[in-house]
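Visitor: next comes the sequence, and after it the predicted model I'd like to discuss.
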Amino acid sequence: MSEGASPTTGSTAGPSTGSTTGRPLRRDARRNRDRILEAARDLFARRGLDVGMATVARHAGIGVATLYRRFPTKEALVRAVFTEQFAACGAVLDEAVADPDPGRGFRTLVERLCELQAADRGFSAALQAGFAEPEEVATERAHALGRFAGLVERAQAAGALRADFVPEDLILAMAANNGVIAAAPAADPAASRRLAGYLLSAFRPGDPETLPHPVRLAPHRVL
């Protein structure tokens, strides 16, 4: 992140309060926090995470000192901005797992995750940033991957997914989608949709080709 380094290395602010004390915010403080998040969400979506904290403050119409009182580090700001998007990923997984047709659920999951990445450059960058995760976040991610593994098993048992697909292949697919988004920023939604189509075609059963040995990627980079 090339611009606007934080003047402090203190703990990140929690998204529920915007304060390291955990106390509820006053009305004016809450209004400032909302303006910061709105400005940051718009800037990150259009320009990625290289946007500096000073730029965010200027677009929010507040002082830099006010921004740092709410979000002591850029990591704290990124986490707060993308809370809704991370929750959206969880909702997509919930929908896919709940689908009585596991093959359709699997396809929906891949398509929707690719859409989420393509729709917001900042979110895609945040997924790859590799910020240190709190233990509870890592636990939730592991739980989500376990639920996805269950969906994979059901789709394979239904004959809707090739037998040699492994859950880690979703991470590989999302990494490929990130590459497409980075390579074709002017047309990333369309390019991402086409990639998702290719991937889903390759994931169908019946391909006689044996795949190379599975690889393990860090899930926090793309999921």
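Guide: Nice, I can see it.
Visitor: drop to CA atoms for contacts and neighbour counts, all remaining ones
Guide: Fine.
Visitor: in terms of helices and strands, where is the most centrally placed residue in the chain?
Guide: Geometric centre of the chain, nearest residue: residue 127, 4.5 Å, by C-alpha atoms, centre = their mean. Residue 127 belongs to helix 121-128 when assigned by DSSP states H and E.
Visitor: name the surrounding residues that touch that helix.
Guide: Contacts of helix 121-128 with the rest of the structure, by C-alpha atoms under 8 Å, 6 or more residues apart in numbering, involve 41, 44-49, 78, 82, 85, 117-118, 178, 181, 220-223.
Visitor: comparison target below:
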Amino acid sequence: MVAVARELFADRGLDVPMAAIARQARVGVATLYRRFPSKEALVTEVFADQFEACVSVVDDALADPDPWRGFRTAVERVCSMQAADRGFSAAFVAAFPDALDVERERHRAIEGFAELVRRAKATGGLRADFAQDDLALLLMANGGVITGPTETALAASRRLVAYLLSAFRAEQAEPLPPPAPLDLRAVVSR
């Protein structure tokens, strides 16, 4: 059931009905609900490894002695994860009040990314006007190009991220309009 849900979420996002998951897994809906009393419980199980991997990406980036390279690598890897699995970015921003481990991992990733931004700005690699909300903007843009087969989505994502990272460099910075007040959860869950 978990493998089927993982495949459906990766392909179609989190809007897949529990009945469709049960049907594809060749089990009854009641069986699915006995194992996972809510869709939240299923989503939490399906994406546990990805939550851990996302935190690992940020931790690895924080360990890099070059703050700009750490920031760049984190952005590239998170966007690649988003392109490879359409459901993960929605799961990352979904509210899981009963899943304390997921909430803790998400908080660690977001706080770690904020530290990456701070460090990259402090060393002059990242433009000074990059705002934390720009991460939501980046994920929105990346989410817009990841249609089609996975290989095409990954290629489009890599190209877009390369363009955006070039624009994020401090030495190429021209003044920008003020950042959009974007809530990461609201943006990715659309």
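Guide: Received, thanks. The model shown is predicted, which means the values in this text are computed figures rather than measured ones.
Visitor: which element follows the helix holding residue 127 of structure 1 toward the C-terminus?
Guide: Going down the chain from helix 121-128 of structure 1, the next helix or strand is helix 135-157, by DSSP H and E.
Visitor: which helices and strands does whichever helix or strand comes after that following helix pack with?
Guide: The C-terminal neighbour of helix 135-157 of structure 1 among helices and strands, as given by DSSP H and E, is helix 168-183. Packing partners of helix 168-183 of structure 1 (3 or more C-alpha pairs under 8 Å, 6 or more residues apart in numbering; DSSP states H and E): helix 102-119, helix 188-203.
Visitor: just the buried residues of helix 168-183 of structure 1, please?
Guide: Neighbour-count burial for helix 168-183 of structure 1, counted by 16 or more other C-alpha atoms under 10 Å, picks out 168-178, 180-181.
Visitor: tell me the angle of that helix relative to helix 121-128?
Guide: With axes from the mean of the first three to the mean of the last three C-alpha atoms, to 10 degrees defining the directions, helix 168-183 of structure 1 sits at 140 degrees from helix 121-128.
Visitor: so helix 168-183 of structure 1 versus helix 102-119, what angle?
Guide: Inter-element angle recorded for helix 168-183 of structure 1 and helix 102-119: 30 degrees (by the same axes, to 10 degrees).
Visitor: who touches helix 168-183 of structure 1?
Guide: Here helix 168-183 of structure 1 makes contact (C-alpha under 8 Å, 6+ apart) with 110, 113-114, 117-118, 121, 124, 188-189, 191-192, 195-196, 199, 214-217, 219, 221-223.
Visitor: if we can go back for a sec, so which of the helices and strands packed on helix 168-183 of structure 1 gets nearest residue 92 of structure 1?
Guide: Smallest distance to residue 92 of structure 1 across these (C-alpha to C-alpha): 6.1 Å, for helix 102-119.
Visitor: quick one: that closest one to structure 2 mean distance?
Guide: For helix 102-119 of structure 1, the mean distance to aligned residues of structure 2 following superposition is 0.5 Å (mean C-alpha distance after the TM-score superposition for structure 1).
Visitor: where in structure 2 does that helix fall?
Guide: Taking TM-score structural alignment as the measure, structure 2 aligns residues 67-84 with helix 102-119 of structure 1.
Visitor: again, but for stretch 74-89 of structure 1
Guide: Using TM-score structural alignment, stretch 74-89 of structure 1 pairs with 39-54 in structure 2.
Visitor: now the end-to-end length of that stretch.
Guide: Terminal residues of stretch 39-54 of structure 2 lie 21 Å apart, using C-alpha to C-alpha, to the nearest Å.
Visitor: one step back: need the buried residues of helix 168-183 of structure 1 in CSV with distance to residue 92 of structure 1, can you?
Guide: Formatted as CSV, these follow (distance: C-alpha to C-alpha, whole Å):
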residue, distance to residue 92 of structure 1
168, 18
169, 18
170, 14
171, 15
172, 18
173, 16
174, 14
175, 18
176, 19
177, 17
178, 18
180, 21
181, 20
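Visitor: show me what residue 7 of structure 2 aligns to in structure 1.
Guide: The equivalent of residue 7 of structure 2 in structure 1 is residue 42 (alignment by TM-score structural alignment).
Visitor: roughly how far apart are that match and residue 82 of structure 1?
Guide: Per C-alpha to C-alpha, residue 42 of structure 1 is found 11 Å from residue 82 of structure 1.
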